[in-house]
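**Q** Have a look; sequence and predicted model below, questions after that.
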Amino acid sequence: MGTVIHRITESQARQLISDYTYTIDDGAVSEWPTYFTEPCLYRITTRQNHEMVMPLSIMLCDNQAMLYDRVEAIEKANIFEPHYYRHVVSESKVIGKTDTEIQMETSFICVRTMLDGRVTVFATGRYSDHIVLDEGRCLFRSRVVILDSSKIDTLIAIPL
């Protein structure tokens, strides 16, 4: 019997992106770290910083422990007005692919709804994702959120 080789598919990667988005939008932020490998990278930056290859980040987590710390801060320490996100994402564009890894970019718009009914466009930009197969599961090795605007709302409490 030969070794079974698992190959990543575009469909699996797109499903990961979709599942991630619904998890954030449904408020299940405690599940957020489970979408990443160990080690991993989650970074929010601006388009200008990304294009200039500047390391400045609005949010930076480079391992799962930091992701879980972020979740704990959201659930227990940070005080912010309750709100909800709703993402609309584009079809993902494949940037590179091997048997076990895929790099994709996906445009997004995120609308924030406050409990009083106020609705605002919170963020627009793109995700630059490095997705891998890890023990048969499709996970993010890195997710870089590249925001179109350098004008950032101070209420980035929940991951994009």
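**A** Nice, I can see it. Residues are numbered from 1 along each chain as shown.
**Q** use CA for all of it now, contacts and neighbours both
**A** Will do.
**Q** which residues of the protein fall in strands?
**A** Secondary structure of the chain (DSSP state E): strands at 36-46, 59-61, 83-89, 93-97, 101-114, 119-134, 137-147.
**Q** what's the shortest one in contact with?
**A** Residues outside strand 59-61 that contact it (CA atoms under 8 Å, 6 or more residues apart in numbering): C40, L41, Y42, R43, I44, T45, L67.
**Q** Now render the residues you listed as CSV, adding neighbour count.
**A** Formatted as CSV, the contacts of strand 59-61 follow (neighbours: other CA atoms under 10 Å):
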residue, neighbour count
C40, 22
L41, 21
Y42, 24
R43, 22
I44, 21
T45, 23
L67, 22
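**Q** adding another structure so you can compare the two:
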Amino acid sequence: MTKLHAQYYDLAASGFYFETAEDYDTKAAALRNDYGDRVEEFEIQFIDGEHLDCELAKAIGLNQANLVQYLSAVDAWEDWEKQTVIIAVGECGYQFEPDLMPIQFDVEIHDVSTLRELAEQFVDEGLYGEVPEAFQYYIDFDAIARDLAADFSEIKIAGEHYVYACR
């Protein structure tokens, strides 16, 4: 379960921990500062939960405006969907908007650690055509990796390495 903290901007009030949107709404509505005034603005902080959910919070710039959507995504999305949004929003410049579906992003993600590994994978899959066995030892994978760097980038998400391209 993801645990968040609503840190007040009003210096005369105390923040609170919460795990659901309903819990946030209840506690935020009841919160008053030392003068009896309602506290309305909070900084939302990720406190505890899955590492991937923390990365998602950072990528989208978790705040009051996208809090409900974030909590819904944490519960409903698969890991690959979270990774797609982290890359699309955090690296490719897409926006985290209401009713966002991760499949709407044109982001290509490969489960390899480096561009060289991607080059090797592409050659193995025949992307560059059939390579006779006698020539396989002469392929310059580093040169192919440098060429791939024009379209692909490397990223580390929640301790795992990936190579991606924004289209």
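**A** Structure's in. What do you need? No experiment lies behind these values; they were computed from the predicted model shown.
**Q** where does the TM-score land?
**A** TM-score for the superposed chains, counting by TM-score structural alignment, normalised by the length of structure 1: 0.24, backed by 75 aligned residues with a CA RMSD of 5.6 Å.
**Q** quick revisit: which one of the strands of structure 1 lies nearest to T21 of structure 1?
**A** strand 83-89 (6.7 Å; CA to CA).
**Q** helices or strands up against that closest one?
**A** Judged by 3 or more CA pairs under 8 Å, 6 or more residues apart in numbering; DSSP states H and E, strand 83-89 of structure 1 is in contact with helix 10-25, strand 101-114.
**Q** most neighbours per residue, which of those?
**A** strand 101-114 (a mean of 19; mean count of other CA atoms under 10 Å).
**Q** Between strand 83-89 and that strand, find me the angle.
**A** For strand 101-114 of structure 1 against strand 83-89, the angle by axes from the mean of the first three to the mean of the last three CA atoms, to 10 degrees is 140 degrees.
**Q** just checking, what packs against strand 101-114 of structure 1?
**A** Going by 3+ CA pairs under 8 Å, 6+ apart, strand 101-114 of structure 1 lies up against strand 83-89, strand 93-97, strand 119-134.
**Q** Buried residues, the last one. List them.
**A** For strand 119-134 of structure 1, burial by neighbour count (16 or more other CA atoms under 10 Å) applies to 122-134.
**Q** With the second one instead?
**A** Of all the residues in strand 93-97 of structure 1, those buried under the rule 16+ other CA under 10 Å are K97.
**Q** Tell me how many other residues crowd the residue nearest to R112 of structure 1 when sequence neighbours are not counted.
**A** Among residues not flanking R112 of structure 1 along the chain, Y85 sits closest, at 4.7 Å (CA to CA, 6 or more residues apart in numbering). Using other CA atoms under 10 Å, Y85 of structure 1 has 25 neighbouring residues.
**Q** does Y85 of structure 1 really touch F108, like I thought?
**A** No - in this structure, Y85 of structure 1 is not within contact of F108 by CA atoms under 8 Å, at 12.0 Å.
**Q** element containing I47 of structure 2, please.
**A** Assessed by DSSP states H and E, I47 of structure 2 sits inside strand 42-48.
**Q** Out of the strands of structure 1, the one nearest Y22 of structure 1 is which?
**A** That would be strand 83-89 among those, by CA to CA, at 8.2 Å.
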